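Student: how does the following fold in three dimensions:
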Amino acid sequence: MARLILFNKPFGVLSQFTDKGTEGSVRPTLSRFIDVPGVYPAGRLDRDSEGLLLLTDDGRLQARIASPKFKTEKTYLCQVEGEPDESALEALRVGVTLKDGPTRPARVRRIDPPDLWPRDPPVRYRKSVPDCWLEIVISEGRNRQVRRMTAHVGHPTLRLVRWRAGEWSLEGIAPGEWREIRPAGR
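Tutor: Prediction:
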């Protein structure tokens, strides 16, 4: 039976079990939180992103979750600098052209600040620069895609939390915690 782990990856943690960075590096990895042999991340989250990371020991399930050809939707809660106007949101909705080509259309809406855990370190606060929260749903997963999309429309990302991937969400999972579930149909 396939294993599937839902992990709430904290800010600053690498989405891998070992750090192949510089010698003497002390960056935290998944091995600090998950001691389950044979599971690997299905996709990645950047070190400075937080939230749902799925791990499995099933290669087909891993491909279904991570491969762009399956178009698994991923929902992000994104705190951005400034207050995007409707034209900026519409640009994200139809797709923007990044250096590696056009993005697929995204579902985007402004949301109230979500009730999330405090981030360590906290997001910088600037009295003279407002910020707001967006919910962004994409069906691809390029390197730093959401961050590059919001920067492209003039609103750099300050905090990024993946809340959902496909049918799985972070609901009830604290940062650094994980839950094993049985994948549907397995």
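Student: from now on I want contacts and neighbour counts done on CA atoms only, so please keep to that.
Tutor: OK.
Student: what helix or strand is the residue nearest to the spatial centre of the chain on?
Tutor: By Cα atoms, centre = their mean, the chain has its centre lying nearest to Arg162, at 3.5 Å. Using DSSP states H and E, the element containing Arg162 is strand 157-165.
Student: what is that strand packed up against?
Tutor: Strand 157-165 sits against strand 50-56, strand 74-81, helix 145-152, with contacts defined as 3 or more Cα pairs under 8 Å, 6 or more residues apart in numbering; DSSP states H and E.
Student: hey, which of the ones you listed is tucked in deepest?
Tutor: Ranked by mean neighbour count under mean count of other Cα atoms under 10 Å, the helices and strands packed on strand 157-165 are led by strand 50-56, which reaches a mean of 25.
Student: following it, which helix or strand comes up?
Tutor: Later in the chain than strand 50-56, the nearest helix or strand by DSSP H and E is helix 59-66.
Student: how far off strand 157-165 does that following helix point, in degrees?
Tutor: Angle of helix 59-66 versus strand 157-165, following axes from the mean of the first three to the mean of the last three Cα atoms, to 10 degrees, is 130 degrees.
Student: could you also give me the structure for this second sequence? I'd like to compare it with the first:
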Amino acid sequence: MTLILFNKPYDVLSQFTDRGTPATRATLSDHIDLPGVYPAGRLDRDSEGLLLLTDDGRLQARIADPRFKLPKTYWVQVEGEPDAAALDSLRRGVMLNDGPTRPAEVEVIGAPAIWPRHPPIRVRRHIPDRWLRLTIREGRNRQVRRMTAAVGHPTLRLVRWSIGDWTLGDLSPGQWRSA
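Tutor: A predicted model of the protein is given here:
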């Protein structure tokens, strides 16, 4: 069995081919030349961080399937300064257009010591931003971004730090290693 931990850069698709027309976007094949592995789950093009790839279909399903409630932890830079009410809403679960989310674990953190994003996030001189550590146990489309927006704090940058016990560690964007 092969399991790869990959630090997916911003603006890279979580697939090996670009099905767009024309096919010009960066994909996993620009970074990983290892036949037979496939992503276990997804990470949006505008998100960064840990993506697991494996050649084991059962492990892939276990990682990606929300029934197993594998925790996924994100570092989320949000616009504004979330107050206790916003954080409590995330902890209870928020209502999205496709139903309520499960409760999240969330805390305000200092800016993590990570690589700069290219291009950088948009900065508004008169609007502060904060970093959160947010852990969810489901994986709806763009869920973290929709959750922070639902409590009034749009996501500016989203970095997945861990999936279960696997973490990014010291991987730089575009790098991968075997687990």
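Student: what's the TM-score here?
Tutor: Structural agreement between the overlaid chains, expressed as a TM-score with TM-score structural alignment, normalised by the length of structure 2, amounts to 0.99; 179 aligned residues with a Cα RMSD of 0.5 Å.
Student: hang on, the earlier thing: just so I know, which of the helices and strands packed on strand 157-165 of structure 1 lies nearest Gly172 of structure 1?
Tutor: The closest of these to Gly172 of structure 1 is strand 50-56. By Cα to Cα, the value is 11.4 Å.
Student: and the angle from that closest one to strand 157-165?
Tutor: Interaxial angle, strand 50-56 of structure 1 versus strand 157-165 (the same axes, to 10 degrees): 40 degrees.
Student: ok, now which ones touch the nearest residue to Pro100 of structure 2 once chain neighbours are set aside?
Tutor: Spatial nearest neighbour of Pro100 of structure 2, excluding adjacent residues (Cα to Cα, 6 or more residues apart in numbering): Val94 at 5.5 Å. Under the criterion of Cα atoms under 8 Å, 6 or more residues apart in numbering, the contact partners of Val94 of structure 2 comprise Pro100, Thr101, Arg102, Pro103, Met147, Ala150, Val151.
Student: so what does Val94 of structure 2 match up with in structure 1?
Tutor: With TM-score structural alignment as the criterion, Val94 of structure 2 lines up with Val96 in structure 1.
Student: how about Lys70 of structure 1: what's its closest non-neighbour residue?
Tutor: For the record, residue 70 of structure 1 is Phe, not Lys. Take Phe70 of structure 1 and drop its neighbours on the chain: the residue closest to it by Cα to Cα, 6+ apart is Arg64, 5.9 Å away.
Student: okay, now that neighbour: neighbour count?
Tutor: Per other Cα atoms under 10 Å, the neighbour tally for Arg64 of structure 1 reads 15.
Student: map it onto structure 2.
Tutor: The pairwise alignment with structure 2 assigns Arg64 of structure 1 to Arg62, based on TM-score structural alignment.
Student: what of Ser49 of structure 1?
Tutor: In structure 2, the residue paired with Ser49 of structure 1 according to TM-score structural alignment is Ser47.
Student: surely that match touches Arg157?
Tutor: Yes: here Ser47 of structure 2 lies in contact with Arg157, judged by Cα atoms under 8 Å, at a distance of 7.1 Å.
Student: quick one, which of these two is more surrounded?
Tutor: Neighbour totals were compared for Ser47 of structure 2 and Arg157, and Ser47 leads with 23 against 20 (other Cα under 10 Å).
Student: quick one: the nearest residue to the more buried one once chain neighbours are set aside and Met147 of structure 2, what's the gap?
Tutor: With Cα to Cα, 6+ apart as the criterion, Ser47 of structure 2 has its nearest non-adjacent residue at 5.2 Å, and that residue is Leu158. Shown here: Leu158 of structure 2 relative to Met147 of structure 2, a distance of 12 Å by Cα to Cα, to the nearest Å.
Student: kind regards, and thank you for your time.
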